[in-house]
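Chemist: predicted model follows, preceded by the sequence.
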Amino acid sequence: MSKTEDIINLNFPLIDEDVSSYIFNVLKEGKNEFHDREDIFECLGEVFMDVTNGVKKEDEIKDICDQLLQSLHIGEEKSKKTSNGTGPDGHRALPKSILLGEMLSNMTGNLEEYKSIWCPQRELPSQVDQKKLEKAEAKIKTKQERRDAAEGTTTIGIVVPGLQTNKEASANQMINRRDVKIDETGRCKDIRIENFDISFGNKLLLSGADLILSYGRRYGLVGRNGIGKSTLLKMISNGSLIIPKHISVLHVEQEVVGNETSALDAVLECDLARASLLAEEKRLLAIKDGSEDVNAKLEKVYADLNATEADKAPARAASILAGLGFTETMQRKATKEFSGGWRMRIALARALFSKPDLLLLDEPTNMLDMKAIIWLENYLIKSWTSTLLVVSHDRQFLNSVPTNVLYFHNQRIDPYAGNYDNFVKVKREKMKNQEREYESQMDFRKHTQEFIDKFRYNAKRASLVQSKIKMLEKLPILKPVEKEEKVVLKFPECEPLSGAPILQLDEVSFGWGDGEDVLHKISLNANLQSRICIVGDNGSGKTTLLKLLIGDISPRSGERKAHRNLKIGYFSQHHIDQLTMGQCSIEFLASKFPGKPIEQYRSYLGKFGVSGDLGLQPIESLSGGQKSRVAFAVMALANPQLIILDEPTNHLDVETVEALGDAINKYNGGVMLVSHDETLIQMVCKELWLVKNKKVLSLEGGFEEYRLLIEKELEDVK
């Protein structure tokens, strides 16, 4: 097999020794099962592609597989020994018969002659990963069984080593051969990912799960923080979970790169067909020889541009950007001039413009203000025709956009028809029915077992007892209903302050540097009973107002007044940047508030759902929602009388948002928050402040009045 090793080392010079040994042993053990290069490619193709990091194309890998196939069968036609007594494999033939019985009983003969038989040179221990080898052998066995089957409906285990979301996530998927043949036609755009597992390190996120997405439906993926929703989206987008190749997938995960390209051009660039046609038009026009060939090519380019309605593309891109909050001036600005949040909006605009067959959105409302959220809801409902899979914490968004809900829990995904409210209702009824069924069966088993125990030794009822025993054995084994623990958040009680208000701004104006005022002559106040929500477009000055309230910046004119004993807790929308990722949650709290017993740190973390081993895990390993809970605990440890929250619902699941609302309502201090989450606003806010045109206006009609104002503005834009 030295020829085989040479081929592997020649074509993959940077291959790891263990991987090379693994490949060599798979080829050696499966030698008789490989009949053509497709057999080797199906077994090891993914490994070869991973070794080259995708540098070598599929056809090149198949050529290498062809070379390996030939090397496996070199010398098979040579059956006779060579002149020095060795066979084609290089092993020496014995000169005479070996009488093992005689050697064992009499120990006769020259033992040195037989030393090579009984005492071969000690081989080095195998460096091959036995688990990988077992998987490859199992795959070869499955393939042979499939060859023998009359119909190709056998399921094939596809293990993808090396294809990972990150250094810890991995997937294992089963593929139905019949479905693969259907998918190869390129006509069906439904997605079926069946019987797959996803692991993150040693934690199993999904086991034997099924994900079926019908083309044109909009799916909301819901589940608790840290359960693996974002990981699932990444595994779909990076190819770790295999879907038909003709289905285009786009995952809005990273912001666009900041460069000199304008926001509008950055969106138009993602239409590759249009960009290619325009480039060809420019090239042909530069020739200027007027030949018939050039003119014919130009006519073809213009026909293609007209067929794809390329002339309407700039207007469509501008409309999407405008809906996401970009003014005409902003659309002409270079992408490098935008902050990360705005560049994420450009990435979202690119996705909506390019219209992939499957669009994956992870918390799209985090980067948007209320106006942009309402526009996005309307756009997805009225204009989106392909498949959508979205993870969101915004209950209103989940009620408006999805046609179906996928419930991620207990290592599986359960589908539900309808929006989020319908899902909650159906799930509740389903759990009640399961509980009733389980309790009914337990009662039946109990009474039946009592009858069996009572008459087990009664000869007259022996046949009846036996029939009941068999009946119990045939009953399906039901498991008790697994209920998710209710999320509970709790802010500690604060010390009361005499007098009101506890915080006040009088005729305050503020501007950055020598520029014009961002806020002009605003007057407002808060007390311990305040439940104030601050709303407004992005860039209107909401965060600036919060910094004036907490005293981080000083007003240009006017006065800020605060109670002398007032302690303010501030939750920043960029709170994750303020956490020390290498520390565990307990260590982080101890670094912020040293000198307290460890039980107190644990107690405060427990009030926000970071309990048990979670408090000992590095913060970098926690999900976004769990990191937010750590930030809540840090804020609460100071026992503030006024809590100011800037976009606190980002990264939280729906249940935790509702738990946050309950915690705010039970808190005995004042609360001011900036949020675009309609559910939270409706739960807690008694006052609504609108930041607009450098002023802060109080809306008596609350959120309903604010939503009507937004819808009117959107209508005016149309």
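Modeler: All right, it came through fine.
Chemist: make it CA atoms for all contacts and neighbour counts henceforth
Modeler: Noted.
Chemist: quick one: the helices in the stretch 451-600 of the chain?
Modeler: Secondary structure of the stretch 451-600 of the chain (DSSP state H, counting those that start in this stretch): helices at 462-474, 542-550, 585-592, 598-606.
Chemist: and the helix or strand just after the last one, what does it pack onto?
Modeler: Of the helices and strands lying after helix 598-606 in sequence (DSSP states H and E), the nearest is helix 624-636. Packed against helix 624-636, as judged by 3 or more Cα pairs under 8 Å, 6 or more residues apart in numbering; DSSP states H and E, are the following elements: strand 568-571, helix 585-592, helix 598-606.
Chemist: try it against this one:
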Amino acid sequence: MADYENFITGCFPSIDPEIVNYVTGMLEDSDVTASSDDIFEAIGPFLEQVDENKTEDDIREICNRLFALTSAGDVSNEVHKGPHKILDAPIHLGSLIEDKKTVAEESSSIWMTKRDSGLQVDSKQLAKAEALIQKKQKKLADKDTTTKKQNGVMDGPTASQQINRKDMKLDQSGVNRSYDIKIENFDIAFGERVLLTGAALHLSEGRRYGLCGRNGLGKTTLLKMISSGNLQIPSHISILHVEQEVVGDDTVSLESVLESDVERHNLLLREKELNQILNSSAKGDNLLSTELSEIYDKLEAIEANKAPARAAVILAGLGFSPEMQRAPTKSLSGGWRMRLALARALFSKPDLLLLDEPTNMLDMKAIIWLENYLQTWQTTILVVSHDRSFLNSVCTDIVHLYNKKLDTYKGNYDQFDKTKEERLKNQKKEYEAQKQYRDHIQVFIDRFRYNANRASQVQSKLKLLEKLPPLEPPGKDTDVTLRFPECEKLASNILQLDEVQFYYDKSRLIFDNVDCNANMSSRICIVGENGAGKTTLLKILLGDNSPTKGIRHAHRSLRIGYFCQHHVDQLEMDLTSIELLAQRFPGRTVEEYRGVLGQYGVTGELATRPVTSLSGGQKSRVAFAVMSMTNPNFFILDEPTNHLDMETIEALGNALKKFGGGVILVSHDERLIKMVCEELWVVRDKKVLSLEGGFPEYKKIVEEELKAQGC
């Protein structure tokens, strides 16, 4: 057994014995001796104080040697306790001090020995060493916190699940080939915040599930937990989660989609390799020829020859022109790379497809195509979307995240909404009936509590009340309200474009001879395919882009509130919502900032959280608050519904209808457009046309175009 005490005193001859005892005691702790760095962190500051001539490197070397002794298993796990004495009989402590003659002998007693002052450690030195340790630990903790804050990294989500051992054995043995998914009794938390507790998720093969719920409840986190393997799913089920854009390189877009079918890609590579070997060899190899024949059979079985056409149809449906399909992925913007990621997922056909807001990156034409495509999907889908029309068209079931639980409803979103309301009414009736029954019993108890003749009946009623389960009123989501501020009224046309022409490059004209105008009562929606120039038109209306020809007229008192599609990029992620408003609009009180945030549902503790920890919909609400701080009298909104939940979209529609100023918005949310907009501008062929018949007419035109293209 190696002796820590001898080793340390050998390295530090002048060390105080009390420090030796303290240090060796710490070294007996398995947590301290987990590594040489841990040993240095624990005892290094003490040893540095003992001998100032030794450098930090010298101390580290001593700690490395101590760790080597520990790793070799030479150090006893016994803590040094000093000399031991065996007692022959019990000792009465009081008798030890009765006789003065024994006082002199007490100095040798293990019970009454006083510490020799020469062995006492310097208290100032010990306090200084401990202060150094605390300072170093605080510095490391602060550094870790600062790094997380700078990177916008919060404590990641965690999941725990009760595993069915029977299913686990079946999965390991390969017997379980069912494609139904059952995740029982699981919890998900994000830091200290519990998102789901005791939840269960059942997905039947071939069904299409829409995951719905308020912003910030954990829908996206649930998808990430499933795709990352934190929640147990049978290993034979392939999962694909579309959440990140494709990395740009020299790969052609069409080829990138084809490569997502790993089986086909590997077979083609092996076929090419075998053909090269056989062509270079003068004499054929029977084994290689046989393998090549088998590869041809497999390629034929999976219809590999039809794959390029199928990939091209998917890309065309998502808006890729023939030129874009042949372009390298590095030439695509982030939005188009996200579409490419979606195309790869649709082409590879996983057993479980996880989609998070797939319509956010698509124009109306692509959304209609995707709805039609997913209606014939053969495997299981779990999709998070706040587009009511999309959920109605695609989903066979709805999974509702509410009160940290998951409830599944048959049917599309409209059926779910109706069923949920009926269920809530029934729960209210049941609650009222139960409350009335309990009140009736309580009245009897109160009336005859002191009646001796009814004592037994009262006791019986009391026991009955105790056995009844706790009575809780049925839960209901709080109503969402958005409220835009009152604004100054302006007369006549306040925003107008006359014979406007615009281009970034003379060889590619974007707009030519555009005439349009808006006033304080305007409720206009701009639609068109991606790349047609919708966002460019908004920037011309804002005055950010100047027409290359023609004139933009704007009222001198016009104040435009602009909601950017990529508003998240414009928010300081490390600040709280209150701090963000204070930085942008200084000079007001915290109560005023809270009041503005409260108009958009960012209340209480939400307003004191870092923006990075908020959900996409909550960040949108903060962006609305920032937009309204200038008290605008005209709104230009670019895709305001992205990330908003159903209830907030409804509240946004009501708020825009009540707003006293004008509104121009770009959106593909059918419900919001029908709620708010009275005029439809279609951007196409370098023109901006006002369409009679509104959104229904535009949707009809798009469906006819898709049908003509065979998509």
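Modeler: That came in fine, so what should we check first? Model, not experiment: these values are computed from the prediction.
Chemist: circling back to that earlier point, could you redo the helices of the stretch 451-600 of the first structure as TSV and give each row distance to residue 3 of the first structure?
Modeler: Below are the helices of the stretch 451-600 of the first structure laid out as TSV (distance: least, Cα to Cα, whole Å):
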stretch	distance to residue 3 of the first structure
helix 462-474	59
helix 542-550	68
helix 585-592	55
helix 598-606	61
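Chemist: indicate which one of these is closest to residue 158 of the first structure.
Modeler: Go through the helices of the stretch 451-600 of the first structure one by one with Cα to Cα and the one that ends up closest to residue 158 of the first structure is helix 462-474, at 34.7 Å.
Chemist: what span of the second structure is that closest one aligned with?
Modeler: Aligned by TM-score structural alignment, helix 462-474 of the first structure falls on residues 455-467 of the second structure.
Chemist: mean distance between that stretch and the first structure after superposition?
Modeler: Relative to the first structure, and after both are superposed, stretch 455-467 of the second structure has an average distance of 2.2 Å to its aligned residues, where the measure is mean Cα distance after the TM-score superposition for the first structure.
Chemist: quick check, central residue of the second structure?
Modeler: Centroid check for the second structure by Cα atoms, centre = their mean gives residue 221 as the closest residue, at 4.5 Å.
Chemist: ok but that residue is inside a helix, no?
Modeler: Yes - secondary structure of residue 221 of the second structure (DSSP: H, G, I helix; E, B strand; the rest coil): part of a helix.
Chemist: I figured it hits residue 157, correct?
Modeler: Yes - with the criterion set as Cα atoms under 8 Å, residue 221 of the second structure and residue 157 qualify as a contacting pair; they are 7.1 Å apart.
Chemist: quick one: map the residue nearest to the centre of the second structure onto the first structure.
Modeler: Match for residue 221 of the second structure (TM-score structural alignment): residue 231.
Chemist: on the three-state scheme, the residue lying closest to that match once chain neighbours are set aside is what?
Modeler: Excluding its sequence neighbours, the residue lying closest to residue 231 of the first structure (Cα to Cα, 6 or more residues apart in numbering) is residue 165, at 7.1 Å. Here residue 165 of the first structure takes the coil state, with states given by three-state DSSP.
Chemist: contacting residues for residue 165 of the first structure?
Modeler: For residue 165 of the first structure, the contacting residues are 231, 234-235, 238, 240, by Cα atoms under 8 Å, 6 or more residues apart in numbering.
Chemist: just those residues now: which is nearest residue 177 of the first structure?
Modeler: In terms of Cα to Cα, no member of the contacts of residue 165 of the first structure lies closer to residue 177 of the first structure than residue 240, at 18.1 Å.
Chemist: how much space separates the counterpart of that closest one in the second structure from residue 492 of the second structure?
Modeler: Matched by TM-score structural alignment, residue 240 of the first structure corresponds to residue 230 in the second structure. The spacing between residue 230 of the second structure and residue 492 of the second structure, counted by Cα to Cα, to the nearest Å, is 59 Å.
Chemist: these two: which is more packed in?
Modeler: Between residue 230 of the second structure and residue 492, counted using other Cα atoms under 10 Å, residue 230 has the larger neighbour count: 16 against 10.
Chemist: right, and that one touches residue 162 too?
Modeler: No - taking Cα under 8 Å as the definition, residue 230 of the second structure is not a contact partner of residue 162, at 11.8 Å.
Chemist: alignment lookup: residue 358 of the first structure to the second structure.
Modeler: Aligned against the second structure - with TM-score structural alignment as the criterion - residue 358 of the first structure pairs with residue 352.
Chemist: you'd agree that match is up against residue 238?
Modeler: Yes - the pair formed by residue 352 of the second structure and residue 238 meets the contact definition of Cα under 8 Å, at 6.3 Å.
Chemist: these two - which one has more neighbours?
Modeler: Residue environment comparison for residue 352 of the second structure versus residue 238 gives the larger neighbour count to residue 352, 23 against 14, counting by other Cα under 10 Å.
Chemist: for that one, give me its contacts.
Modeler: Residues in contact with residue 352 of the second structure, defined by Cα under 8 Å, 6+ apart, are 237-240, 379-382.
Chemist: checking residue 157 of the first structure next. Helix, strand or coil?
Modeler: Classification of residue 157 of the first structure by three-state DSSP places it in strand.
Chemist: tell me who's in contact with it.
Modeler: 139, 172-175.
Chemist: just the closest of the residues you listed to residue 219 of the first structure, please.
Modeler: Proximity of the contacts of residue 157 of the first structure to residue 219 of the first structure (Cα to Cα) peaks at residue 173, which lies at 21.4 Å.
Chemist: give the contact list for the equivalent of the closest one over in the second structure.
Modeler: Alignment note: residue 173 of the first structure maps to residue 161 in the second structure; criterion TM-score structural alignment. Contacts here follow Cα under 8 Å, 6+ apart; on that basis residue 161 of the second structure touches 183-187, 231-232.
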